[in-house]
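[1] 3D model of this:
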Amino acid sequence: MKKVLTIAGSDCSGGAGIQADLKTFSAHGVFGMSVITAVTAQNTQGVFAVQDITRDVIAKQIEAIFDDIEVDGVKIGMVSQVQTIEVIAEQLSNYAPQIIVLDPVMVSKSGYHLLNPEAEATLIKELLPMAMIVTPNIPEAEVMTNSSIQTLKQMEEAAKAIFQMGAKNVLLKGGHLEEDSIDILFDGQEFSYFSSSRIATKNTHGTGCTLSSAITANLALGHTLNKAVSLAKEYITIAIQNSLSIGKGVGPTHHFYTLYKKAGLI
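    As a prediction, this is how the structure comes out:
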């Protein structure tokens, strides 16, 4: 069994962050492990507080995993402090995993800014060049490029700009556009497009975490980058189509819908 690590924040409501990552790993048949960078007080209505884990404890978590277990892939999610980003970069540089997927979590769906400008700059400088692929959504890409993105052409220009920052591959997610959801993958030379019809649901809590974790799992399973993205896009689409109306706000996706259906549970 492949072993996959998520380095991210905890979502106490279970729809995003570490919890969504581990559910996604399990749904893909890989063994999930976690390094928690922050504990958040959040639910389907928003993020209300963040308690960051200390640099030393983050370092010890990473050491405990890599010194004992072979890691086949790493997903990096919410890393809100400069010290957090720096220690992750130091440790991953030391252990040098081949597969690193960076989900630059900067702004929550409710508009909560999870990174200050200094941390954003450090993330771009330290973690972006280490990643096999970075997976920003449009608001995150706007922050990274200091530009407005409202069209597919502007998405392409932003992907090129992020590539120039040191990214090896850029998957810019188009879920925030008004038309069909088109994600674009740029490898520095050409674009690949991954399209799906827009799903009429408000329940999209944790979609970014889930997609990046699915990409990580599929890469660890040996798929090419394009295939890993395609399979992850298919997975998140099914999860959104069968999302769960849990809570009073933006509900979570259904990470186990396909498995539950095969098991006759739904």
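[2] only C-alpha atoms for contact and neighbour calcs from this point on.
    Noted.
[3] does anything pack onto the helix or strand containing Thr40? Which helices or strands?
    Taking DSSP states H and E as the criterion, the element that holds Thr40 is strand 31-43. Judged by 3 or more Cα pairs under 8 Å, 6 or more residues apart in numbering; DSSP states H and E, strand 31-43 is in contact with strand 3-11, helix 17-27, strand 46-52, helix 55-66.
[4] out of those, which comes closest to Ser243?
    Among these, the nearest to Ser243 by Cα to Cα is helix 17-27 (13.0 Å).
[5] from the contact counts, what lies against the closest one?
    Looks like helix 17-27 contacts strand 3-11, strand 31-43, helix 207-220 (3+ Cα pairs under 8 Å, 6+ apart).
[6] after the helix ranked longest in the chain comes which helix or strand?
    As assigned by DSSP state H, the longest helix anywhere in the chain is helix 225-241. Remark: after helix 225-241, the chain's next helix or strand is helix 257-262, criterion DSSP H and E.
[7] just checking, what packs against that following helix?
    helix 225-241.
[8] go through the helix it packs on and flag the buried ones.
    225, 228-241 (16 or more other Cα atoms under 10 Å).
[9] stretch 120-140 now?
    Result for stretch 120-140 [16+ other Cα under 10 Å]: buried residues 120, 122-140.
[10] just stretch 5-12 next, same as before
    5-11.
[11] ok, stretch 198-209 next?
    In stretch 198-209, counting by 16+ other Cα under 10 Å, buried: 198, 203-209.
[12] what's it in contact with?
    15-17, 20-21, 44, 77, 103, 109, 137, 179-181, 236, 240-241, 243-245, 249-253 (Cα atoms under 8 Å, 6 or more residues apart in numbering).
[13] show the contacting residues for the closest residue to His28 other than its chain neighbours.
    Counting by Cα to Cα, 6 or more residues apart in numbering, Ala217 is the residue found nearest to His28 once chain neighbours are left out, at 6.6 Å. Counting by Cα under 8 Å, 6+ apart, Ala217 touches 4, 25, 28, 30, 73.
[14] let's see if you can find the most crowded of those.
    Compared across these, Val4 has the highest neighbour count, 28 neighbours, by other Cα atoms under 10 Å.
[15] thought that one was touching Ile69?
    No: counting by Cα atoms under 8 Å, Val4 does not reach Ile69; the two are 10.0 Å apart.
[16] if I've got this straight, Leu185 is in a strand?
    Yes: counting by DSSP: H, G, I helix; E, B strand; the rest coil, Leu185 is found in a strand.
[17] list the residues that contact it.
    159, 169-172, 191-193.
[18] switch to 7 Å and redo it
    Each residue near Leu185 by Cα atoms under 7 Å, 6 or more residues apart in numbering is listed here: 170-172, 191-193.
[19] how close does it sit to Glu157?
    12 Å (Cα to Cα, to the nearest Å).
[20] likewise for Ser80?
    Ser80 is 26 Å from Glu157, by Cα to Cα.
[21] looking at the two, which one has more neighbours?
    Ser80 (26 against 15).
[22] hmm, Ile36 is touching Gly9, no?
    Yes: Ile36 is within contact range of Gly9, at 5.4 Å (criterion: Cα atoms under 7 Å).
[23] run this one through as well so I can compare:
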Amino acid sequence: MTNEYIQALTIAGNDSDGSAGMPADMLSFFRRGVYGMGLLTSAVSGNSYQIEAAQIMPEEFITQQFKTLAKDFHIRASKTGMLANRAVINTVADNYQKVDFGPLVVDPVIITKHGSMLLEQDAYETFREKLLPMAFVLTPNFYEAQKLTELPLENEKEVADSAKLLQKLGAKNVMIKGRHDNEHQDVVSDYVLLENGDNFWLTEPYVHTDRVNGTGDSLSAVITAEVAKGRDVATAIKIAKKFVHQAIANPIDVGHKFGPINHWAPTEEE
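    Modelled structure (predicted):
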């Protein structure tokens, strides 16, 4: 029957080189067996060397995409990616509350994995106040968790405390991604705090490679896909962690410099 096939949505920007943003989300959806849809917020002209131009979608167009999709489809889970500025964040947050697009996985995309700020301060504050409380799952990287909680995260206790603070800000389930910017480290450990109070660490070997574009996008997209399929959140997060590790550990040769992860590498064992 119509709309019985599992559908998931990414609300994100498009990277023209296919390595991150909406392309990485759509590849992840496909590999996890759900039908993916894309609500475009921005687009960048980039390659493996650099981003050379960017365009933010008009608020009216973003709103119209929400209305158009809501008329036709049964979207069972959604995720956000790059939301560019205060106006876009407000538009997405306001419209999401008017539709039924399932639980929302929020990938903050406010600070790079190397610690560089991606949003202006007013956009960051809007994200923290309006979008973060809507998160069924929040997936900040190490630096984003630092910024959002104002904790240094120098040990496991501070990481756990920061997850509790993020729950107090409204996020139901939190996955704080471990640092992976030190060439001397041996593992990458992520901390998970669930809505019911359960918590655990997920650890995989650190892979020395510059083929890591789209890592965070793909992680949150796989979580979204598994939630759409009806998985419990702990299982969804564990599948996503292993998926991304396998995609990083088996690189593909695309581009000259900073390449994409390999979405074809993960197995379908789960």
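[24] in TSV: the helices and strands packed on helix 17-27 of the first structure, plus distance to Gln150 of the first structure.
    Conversion of these to TSV gives the following (distance: least, Cα to Cα, whole Å):
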stretch	distance to Gln150 of the first structure
strand 3-11	29
strand 31-43	28
helix 207-220	19
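[25] so which of these gets nearest Asn116 of the first structure?
    strand 31-43 (14.8 Å).
[26] list of residues touching the closest one?
    Contacts of strand 31-43 of the first structure (Cα under 7 Å, 6+ apart): 1-13, 18, 22, 25-26, 47-53, 58, 61-62, 79.
[27] what sits against Ile89 of the second structure?
    Per Cα under 7 Å, 6+ apart, neighbours of Ile89 of the second structure: 83, 127.
[28] and what of Asp15 of the second structure?
    Contacts of Asp15 of the second structure (Cα under 7 Å, 6+ apart): 21-23, 43-46.
[29] what's the counterpart of it in the first structure?
    Under the alignment (TM-score structural alignment), Asp15 of the second structure pairs with Asp11 in the first structure.
[30] please report how far that match lies from Gly206 of the first structure.
    Counting by Cα to Cα - Asp11 of the first structure and Gly206 of the first structure are separated by 9 Å.
[31] how about Gln42 of the first structure?
    12 Å.
[32] SS state for Ser195 of the first structure?
    strand.
[33] now it. Nearest residue, chain neighbours left out?
    Ile182 (4.4 Å).
[34] likewise for Glu86 of the first structure?
    Glu126 is the one closest to Glu86 of the first structure (Cα to Cα, 6+ apart), at 6.9 Å.
[35] again with Ser13 of the first structure
    Per Cα to Cα, 6+ apart, closest to Ser13 of the first structure is Asn43, 5.0 Å.
[36] the one you found: neighbouring residues, count only.
    Asn43 of the first structure, neighbours per other Cα under 10 Å, totals 22.
[37] how much space separates the corresponding residue of the second structure for it from Ala221 of the second structure?
    Matched across to the second structure, Asn43 of the first structure falls on Asn47, judged by TM-score structural alignment. The gap separating Asn47 of the second structure from Ala221 of the second structure is 22 Å, by Cα to Cα.
[38] again with Lys229 of the second structure
    12 Å.
[39] these two: which is more packed in?
    Taking neighbours as other Cα under 10 Å, Lys229 of the second structure and Ala221 compare with Ala221 leading, 34 against 19.
[40] aligned partner of that one in the first structure?
    In the first structure, Ala221 of the second structure lands on Ser213 (TM-score structural alignment).
[41] count of residues packed around the residue lying closest to its match once chain neighbours are set aside?
    Leaving aside its chain neighbours, Ser213 of the first structure sits nearest to Asp21 (5.5 Å; criterion: Cα to Cα, 6+ apart). Neighbours of Asp21 of the first structure under the rule other Cα under 10 Å: 35.
[42] over to Asn116 of the first structure?
    12.
[43] gap between it and Ala59 of the first structure?
    Distance of Asn116 of the first structure to Ala59 of the first structure, given as Cα to Cα: 22 Å.
[44] just tell me which of the helices and strands packed on strand 31-43 of the first structure ends up closest to Ser148 of the first structure.
    Using Cα to Cα, these put strand 46-52 closest to Ser148 of the first structure, at 24.0 Å.
[45] picking that back up, and which of the buried residues of stretch 5-12 of the first structure is nearest Tyr257 of the first structure?
    Out of these, the member with the shortest distance to Tyr257 of the first structure (by Cα to Cα) is Asp11, at 20.5 Å.
[46] in contact with the match of Ala221 of the second structure: list those residues for me.
    Here Ser213 of the first structure is in contact with 21, 24-25, 75 (Cα under 7 Å, 6+ apart).
[47] now for the aligned residue in the first structure for His180 of the second structure: which residues touch it?
    Taking TM-score structural alignment, the alignment pairs His180 of the second structure with His176 from the first structure. His176 of the first structure makes contacts with Ile138, as judged by Cα under 7 Å, 6+ apart.
[48] wasn't His176 of the first structure part of a strand?
    No: counting by three-state DSSP, His176 of the first structure is not part of a strand but coil.
[49] how much space between it and Leu152 of the first structure?
    Counting by Cα to Cα - His176 of the first structure and Leu152 of the first structure are separated by 11 Å.
[50] quick one on the thing from earlier: any of the contacts of Asp15 of the second structure buried? List them.
    For the contacts of Asp15 of the second structure, buried by 16+ other Cα under 10 Å: 21-23, 43-44, 46.
[51] tell me the one of those residues nearest Thr91 of the second structure?
    Ala43 (16.7 Å).
[52] what count of nearby residues applies to the counterpart of Ser197 of the first structure in the second structure?
    Superposed on the second structure with TM-score structural alignment, Ser197 of the first structure falls opposite Pro205. Other residues near Pro205 of the second structure come to 12 when the count uses other Cα under 10 Å.
[53] same check, this time on Val35 of the first structure
    24.
[54] again, but for Leu172 of the first structure
    24.
[55] same thing with the one 5 residues further on?
    The local packing count at Leu177 of the first structure equals 16, with neighbours defined by other Cα under 10 Å.
[56] please apply the same query to the one 4 residues further on.
    For Ser181 of the first structure, the neighbour count with other Cα under 10 Å is 17.
[57] not counting sequence-adjacent ones, nearest residue to it?
    Nearest one to Ser181 of the first structure, counting by Cα to Cα, 6+ apart, is Gly175 at 4.9 Å.
[58] do I have it right that the one you found meets Ile184?
    No: between Gly175 of the first structure and Ile184 there is no contact under Cα under 7 Å: 10.9 Å.
[59] which of the two has more residues huddled nearby?
    Neighbour count, other Cα under 10 Å: between Gly175 of the first structure and Ile184, Ile184 has more, with 22 against 17.
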